[in-house]
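> Here is the input, now give the coordinates:
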Amino acid sequence: MDLISNIAGVNPAELFQLPGSISARRIVVAMSGGVDSSVVAALAAASGAETIGVTLQLYDYGAATGRKGACCAGDDIRDARAVADRLGIAHYVFDHESAFREEVVDRFADDYLAGRTPIPCIRCNMGPKFTDLFAMARDLGADCLATGHYVRRFEGAAGPELHRAADPARDQSYFLYATTEAQLDFLRFPLGGLPKSETRRLAEAAGLRVAAKPDSQDICFVPDGDYARVVRQIRPEADAQGEIVHAESGAVLGHHRGIIHYTVGQRRGLEIGGQPEPLYVVGIAAEDRRVLVGPRRMLGVSAARIVETNRIGPIPDQPLMAKVRSLAKPVPVTLEGPLGDGAEATIRFSDPEYGVAPGQAAVIYAGERVLGGGWIASTTPAG
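Next comes the predicted model:
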C-alpha cells in the first residue's frame, strides 16, 4: 500500500518531520475511530516506520455502542481496531472513562452551573488526549505522537511552532492553544496541509472502512446537542429556577427554568415578549440564579481578562490577533501582561467585540502562528 506516492512532493520524513531513516522510527498514532486519525495511521504505516495505534476509551462501551457523532467509544473503538487490522499495526485500548469524567465532563457541568460557557474539547486536549497519551507514547518508546488534528507544525528559529491549518474551513488551532512547548516538540500533525477531501481520498485509497464516516461533533459526550440534559444528570440541582432581569433597569422581565439553559449572546429561548427592542443574554449572575438581559450594544466589550494562560514560543514584535470563539474571525488586539506559565493577562480589542463569554478561550495569533491564550475570566464593557 503506497499512500505516500498519492501526495505529490511529500515523503515520509517530511510528513512526520523525523530526521534520519524513518524505517528506524516508531510512531504512536492517537486513533479515535474517525477518518482523520485513521488516515494518519495509514500514512505512518505506509512510511515504513513501526506504527502503533492507541485509543482512549472515554465512555461506557455498552452505552456508547451505536451512538452517532461521538468518538473514543463503542463503534468508534471497533472502527479503530478494524483500521489497525487492515494496516497490520498494533493497537491498544486504554480505559480512561473515570479520568475523562472527572477532568472534562464534571468540569463541563460545574462551569455551566457557575454561569460560564465551557469548551470541553480544549479540556480534553489539555488532559486525556495530550497529557495522558503523551505519557503513553513515551512509555512505548515512540519518536513522536501523531494525531489527526488540522493544524501545522513548523520548526522555527526558537523551536517548533504551531500554525493554523492550510484549509481555513478545517482549522482546529483554537482548540490546541494550550499545547505546551514540550508537547509540541513531540507531536506531529500530518494532515495540517491537506483539505478534508484529500484525507477522504487517501482513506478510500487505503481501503479503510471509515472513508465515508461522518465527522464527529465538537462535544462528543452530548450526541444529541442537549447540553442541559447532560448537566442535569450530573448535577440535579441545575434545574433551580430564577429571574430574568433587565441589566440596565433592574426590572424583572420573567423567570427561567435554570441558568444552564442560557449563555452570553443568546437571543432565542428567553420567552419575554413585549419589549421595545430585541434582548440578548448579556450576563449570568450564578450566585443569585439571575439571567441578565439587555440590548445588543451591551454585548460589546473592550477587553477581556484571561487566566491559566499558555505561551508557545516567543511573542513577536508584530500586530496580534485573537479569536474568542471557535467560529469567530480573528480580530486585532493588544496584549497586556505576561502570557504563559498560568499567569493572568488582558487582551484589549481595537473595536468592540460581541458575544465574549466567560468560560470560553481567547486564542492569540501572530499571522498564521498560534502564540497561546487563556480562559476568559471576565470582560470590560465597551463605551
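> going forward, measure contacts between C-alpha atoms and count neighbours the same way
OK.
> Using the three-state scheme, assign Arg67.
Three-state call for Arg67 (DSSP: H, G, I helix; E, B strand; the rest coil): coil.
> Let me see the contact set for it.
Gly74, Asp75, Pro223 (CA atoms under 8 Å, 6 or more residues apart in numbering).
> Can you tell me which of these has the most neighbours?
Most neighbours among the contacts of Arg67, by other CA atoms under 10 Å: Gly74, with 22 neighbours.
> That one touches Lys68, doesn't it?
No - in this structure, Gly74 is not within contact of Lys68 by CA atoms under 8 Å, at 9.9 Å.
> Let's compare: structure for the following, please.
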Amino acid sequence: MQPPFQPAQFDLKAPPDARRIVVAMSGGVDSSVVAALAARTGAETIGVTLQLYDHGAAVGRTGSCCAGQDIRDARAVADRIGIAHYVFDYESRFRDSVIADFADEYMAGRTPIPCVKCNMGVKFTDLFQIARDLGADCLATGHYVRRVEGPQGAELHRAADSARDQSYFLFATTQAQLDYLRFPLGGLPKPQVREIAAELGLSVALKPDSQDICFVPDGDYAKIVRKLRPDADEGGDIVHIDGRLMGTHKGMIHYTVGQRKGLEIGGQAEPLYVVRLDAEARRVIVGPKAALAVSAARLSDINWLGGDFAGPLTAKVRSMAKPVPARLEGDRLVFDAPEYGVAPGQAAVLYAGDRVLGGGWIAATEAALAEAA
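Coordinates of the predicted model:
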C-alpha cells in the first residue's frame, strides 16, 4: 500500500479539466516524481522517454540521461505507479542537432551549451509535438524552474532552490511552449524530491544526478569533437593581445575564453588568460586579466518572454555566474560595469528579479579596454 500523499503541497498545476498528461521521463529521480505527481491527479498519465544516443554506450553508466539503464529505470517507475510508458528513438536527430552542433561550435572558437540546444530541439520541440499528438492537455517535466501565471499569461521564473535552478538552460522556451508546459518541482528542494521518491517506493530515489553533458561519459569533450572533426587537433599560434608570439597550441578545442591553466607559457610578469579565439587563423589570443573585461555583447536569436516589460534587468552570461545589472539596446547587451568571462557561444539570460525575460546567444563581445579590442 502506498503511503499518504499530500497533493495540495505538491501541486502539478495542470489545467483544471486535464484528462491526459504526458510526462517527459529521463529515468532520473526528478522526472519519476513528476510522473507520480501526475498520476495522483486522476488524469490519464503517459510517460515518454526519448532515446537520444546508443543504448550500449550507456549501459551500466551513472550520470547518463535518456539511454541504456535510464530507459529501463523509467520503464520500471512507470510500472510501479501504473502508467503507460513509450520510448521514441531520436538518436539521429539528437546526433545531428546537438552533438554535431557541439563539435562545430568548438571548431568555430565558441563555447557551446548542448543542454540548451537539447531543450530547444528534441525536448521542447519534438517531445512537445509527441505530447500534442497523444492528445495531452499538458507536458510535465522534472526541470527546476517555476511556471507562474502572470497578468499577461504564463511566466517563467527561477526555482525556489537556487542551487538547483535550471532557468539559464531554458531561456529559449517559447511562449506557446510555456503555456503548455508544467514544472511541478520548481518550488521544492532536491532533498525533498528524493524523500517523496522514497515514500512512493520508487527505485530511483537514490539514483545519482545526471552529469552536465550526458553524451560525454568521461568528461573528455575533446575526444567527442575529434571523433566528429578529425582536424580538431590542428595546432596554431598563441599570440598576446599586443601582437607578440607567445608559443604554440595543440588545437583550438582545448581552449575557452577566460582559461588560465594549460597555456604552458612561463616566465611572465603576470598571469595570462585566453581573451578570445580566432578560429579562422587558428590563433589563441591571450592577455592579462584586465583584458577579459567586456563592456557589451551582441546577441543573436533573441527569445523574449517579457511581454511589454521595460524596467531594469539583470543578465547572466554563464550558468554559474551571478546576474549583473545590464540593459538591452536592440541586439546589444550593455553591462553597467565591466563583466568578465563573457564567451561567444554561451547564452546571456535576462531576468527581472526571479522572472526570466528571455535571452540570446552571445555572438560577439566588446572589450572594455581599448588595447584589447
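> where along the first structure do the helices fall?
With DSSP state H as the criterion, the first structure has helices at 12-16, 35-46, 61-64, 75-87, 97-100, 106-113, 120-124, 133-139, 181-186, 196-205, 227-234.
> Can you check which part of the second structure the last one sits on?
Alignment note (TM-score structural alignment): helix 227-234 of the first structure is matched to residues 221-228 of the second structure.
> Kindly report the same for the fourth one.
Applying TM-score structural alignment, one finds that helix 75-87 of the first structure aligns to the residue range 69-81 of the second structure.
> Quick check: that stretch compared with the first structure, mean distance?
After superposition onto the first structure, stretch 69-81 of the second structure sits on average 0.6 Å from its aligned residues (mean CA distance after the TM-score superposition for the first structure).
> Okay, buried residues for that stretch please.
By neighbour count with 16 or more other CA atoms under 10 Å, stretch 69-81 of the second structure contains the buried residues Gln69, Asp70, Ile71, Asp73, Ala74, Arg75, Ala76, Val77, Ala78, Ile81.
> And the longest strand seen in the second structure against the first structure, how far off on average?
The longest strand of the second structure (DSSP state E) is strand 355-367. Averaged over the aligned pairs, strand 355-367 of the second structure sits 0.4 Å from the first structure after superposition, using mean CA distance after the TM-score superposition for the first structure.
> tell me the two of the buried residues of stretch 69-81 of the second structure that are most distant?
Gln69 and Ile81 (18.6 Å; CA to CA).
> re the thing from before, how far does the longest strand of the second structure sit from its chain's centre?
15 Å (CA atoms, centre = their mean, to the nearest Å).
> For that strand, give the aligned segment of the first structure as residue numbers.
Under TM-score structural alignment, the match for strand 355-367 of the second structure is residues 369-381.
> counterpart of stretch 162-170 of the second structure in the first structure, which residues?
Taking TM-score structural alignment, stretch 162-170 of the second structure hits residues 168-176 over in the first structure.
> ugh, wrong one, stretch 282-299 of the second structure
By TM-score structural alignment, stretch 282-299 of the second structure lines up with residues 289-306 in the first structure.
> Check stretch 122-142 of the second structure too.
Counting by TM-score structural alignment, stretch 122-142 of the second structure sits on residues 128-148 of the first structure.
> and the end-to-end length of the matching stretch?
15 Å (CA to CA, to the nearest Å).
> how about it: buried residues?
Those would be 128-130, 132-134, 136-137, 142-148, for stretch 128-148 of the first structure by 16+ other CA under 10 Å.
> Same check on stretch 243-255 of the second structure?
Buried residues in stretch 243-255 of the second structure (16+ other CA under 10 Å): Met246, Thr248, His249, Gly251, Met252, Ile253, Tyr255.
> Look up how far Phe183 of the second structure lies from the fourth one.
Using CA to CA, Gly251 of the second structure is found at 41 Å from Phe183 of the second structure.
> Would you confirm that Pro128 of the first structure contacts Ala99?
Yes - using CA under 8 Å, Pro128 of the first structure is in contact with Ala99, at 7.4 Å.
> Ala41 of the first structure -> the second structure?
Under TM-score structural alignment, Ala41 of the first structure pairs with Ala35 in the second structure.
> How many residues are close by the aligned residue in the second structure for Leu327 of the first structure?
In the second structure, Leu327 of the first structure lines up with Met320, judged by TM-score structural alignment. When neighbours are defined as other CA under 10 Å, Met320 of the second structure has 9 of them.
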